[in-house]
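J.: Below: sequence and its predicted model.
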Amino acid sequence: MWWIYALLSALFAALTAIFAKIGIKGMDSDLATAIRTVIILVIAWGIALFKGSAENIGGLSKTNWLFLALSGCATGLSWIFYFKALQLGKVSQVAPVDKLSVALAIILAALFLKESLNWQTAIGALLIISGTVVLILPKHYFGL
């Protein structure tokens, strides 16, 4: 079942890039990020309230709060840089390079969370890294 949610995440991430590229035309990318964040805030709290999840907020530990706050900071910075990259570059270049985060997450999970790294995951990460290098290197490096 997890893979259905992962595929839906990928679909909506792709739509995010397309919608954002159209939406940021002629405006400051930081303002666009701020507007997007308010929309996400309303949706996320609406879902949490509708499902009754918000009632559990008092049971969160200091560790929960600390790492959720750090995650929120990382997400905010990621969005700010993503929107700036979209404003300056093509979606077909920015979105795939942004997905380098997948390979970085695999590496960081192995290092810090002690998650096992099998050959399939390692090769997948290397392919993502290789694809990113191909996308960001200037064409003249490939003799084109």
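T.: Thanks, I have it. Numbering: from 1, shown residues only.
J.: CA only for contacts and neighbour counts going forward, please
T.: OK.
J.: all helices in the protein, in order from the N-terminus.
T.: Across the chain, reading from the start of the chain, the helices by DSSP state H fall at 2-23, 29-51, 62-88, 91-98, 100-112, 119-136.
J.: Rebuild the ones you listed as JSON lines, extending it with mean neighbour count.
T.: Below are the helices of the chain laid out as JSON lines (neighbours: other CA atoms under 10 Å):
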{"stretch": "helix 2-23", "mean neighbour count": "13"}
{"stretch": "helix 29-51", "mean neighbour count": "13"}
{"stretch": "helix 62-88", "mean neighbour count": "14"}
{"stretch": "helix 91-98", "mean neighbour count": "16"}
{"stretch": "helix 100-112", "mean neighbour count": "15"}
{"stretch": "helix 119-136", "mean neighbour count": "14"}
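J.: Count the neighbours of the nearest residue to Leu49 once chain neighbours are set aside for me.
T.: Beyond its immediate neighbours in the sequence, the residue positioned closest to Leu49 (CA to CA, 6 or more residues apart in numbering) is Glu55, lying 8.0 Å away. Taking other CA atoms under 10 Å as the neighbour definition, Glu55 ends up with a count of 10.
J.: Glu55 and Lys62, how far apart?
T.: As defined by CA to CA, to the nearest Å, Glu55 lies at a distance of 17 Å from Lys62.
J.: do Ala10 as well
T.: In this structure, Ala10 and Lys62 are 31 Å apart, going by CA to CA.
J.: same deal with Leu137?
T.: 43 Å.
J.: try this one side by side with the last:
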Amino acid sequence: MQMTWLFWALASAGFAAITAILAKLGVADVPADSATLVRTVVILVLVALIAVLGREGFSPGKIPARSYVFLILSGLATGASWLCYFRALQLGDAAKVAPIDKLSVVLVAVFAAVFLGEHLSLPNWMGVGLIALGAGLLAWRG
């Protein structure tokens, strides 16, 4: 099987789903911020090992300053997202929190169009609308 972007995107979705369930179980008896710290340390160690020992290697000097700025900002946004996500999981049902969290898909489409100049077709925008509608229906208390 060729490892395309679709393979990796589906793998990401699968791991994200597992993450939501495991995180919900993990935050049951600890503060959300502490749970986020433990998770982050595990991720840091895992990704550091992959980066250092992997076939691509890690060459910090080869990363342009501009890339560092955006990667650092992305890391800060990720940290904020995780802190909010764990707090939401602590307070709500995973089956309701996860779909609302996935409204990020809708926001990415909007932000990509506005800030990156990406063009989505009418069917693409309809899909974005359906994702938003679906997230709302999943989170609805009906």
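T.: Ah, there it is. Since we're looking at a predicted model, the values are computed, not measured.
J.: so what number do they get for TM-score?
T.: Once the chains are laid over each other, their TM-score by TM-score structural alignment, normalised by the length of structure 2 reads 0.92; 139 aligned residues with a CA RMSD of 1.3 Å.
J.: on that earlier part again, need the counterpart of the residue nearest to Leu49 of structure 1 in structure 2.
T.: The equivalent of Glu55 of structure 1 in structure 2 is Phe58 (alignment by TM-score structural alignment).
J.: and if you look at Lys90 of structure 1?
T.: Looking across to structure 2 (by TM-score structural alignment), Lys90 of structure 1 lines up with Asp93.
J.: what's the answer for Ile18 of structure 1, then?
T.: Aligned counterpart of Ile18 of structure 1 in structure 2: Ile21 (TM-score structural alignment).
J.: Which residue is the nearest non-sequential neighbour of that match?
T.: For Ile21 of structure 2, the spatially nearest residue (CA to CA, 6+ apart) is Ala94, at 6.8 Å.
J.: In this structure that neighbour contacts Leu25, no?
T.: No: judged on CA atoms under 8 Å, Ala94 of structure 2 makes no contact with Leu25 at a distance of 9.6 Å.
J.: how close does the aligned partner of Ala9 of structure 2 in structure 1 get to Gly76 of structure 1?
T.: Residue-level alignment of Ala9 of structure 2 against structure 1, with TM-score structural alignment as criterion, gives Ala6. Here the distance between Ala6 of structure 1 and Gly76 of structure 1 works out to 21 Å (CA to CA).
J.: likewise Ser9 of structure 1?
T.: 18 Å.
J.: what does Ala32 of structure 1 give?
T.: Computed as CA to CA, the Ala32 of structure 1 to Gly76 of structure 1 distance reads 12 Å.
J.: how much distance is there from stretch 23-30 of structure 1 to the middle of the chain?
T.: Taking CA atoms, centre = their mean, to the nearest Å, one finds the center of stretch 23-30 of structure 1 at 19 Å from the center of the full chain.
J.: And for it, what's in contact with it?
T.: With CA atoms under 8 Å, 6 or more residues apart in numbering as the contact definition, stretch 23-30 of structure 1 has outside contacts at Ala32, Ile80, Phe83, Lys84, Gln87.
J.: Give the aligned equivalent of the second one in structure 2.
T.: With TM-score structural alignment as the criterion, the equivalent of Ile80 of structure 1 in structure 2 is Leu83.
J.: got a list of what that match touches?
T.: Contacts for Leu83 of structure 2 (CA under 8 Å, 6+ apart) come out as Ala32, Asp33, Thr36.
J.: Just give me the closest of those to Ala113 of structure 2.
T.: Within the contacts of Leu83 of structure 2, proximity to Ala113 of structure 2 (CA to CA) peaks at Thr36, which comes in at 31.1 Å.
J.: Now do the counterpart of Ser67 of structure 2 in structure 1 against Leu31 of structure 1, distance only.
T.: For Ser67 of structure 2, the equivalent position in structure 1 is taken to be Asn64, counting by TM-score structural alignment. Using CA to CA, Asn64 of structure 1 is found at 29 Å from Leu31 of structure 1.
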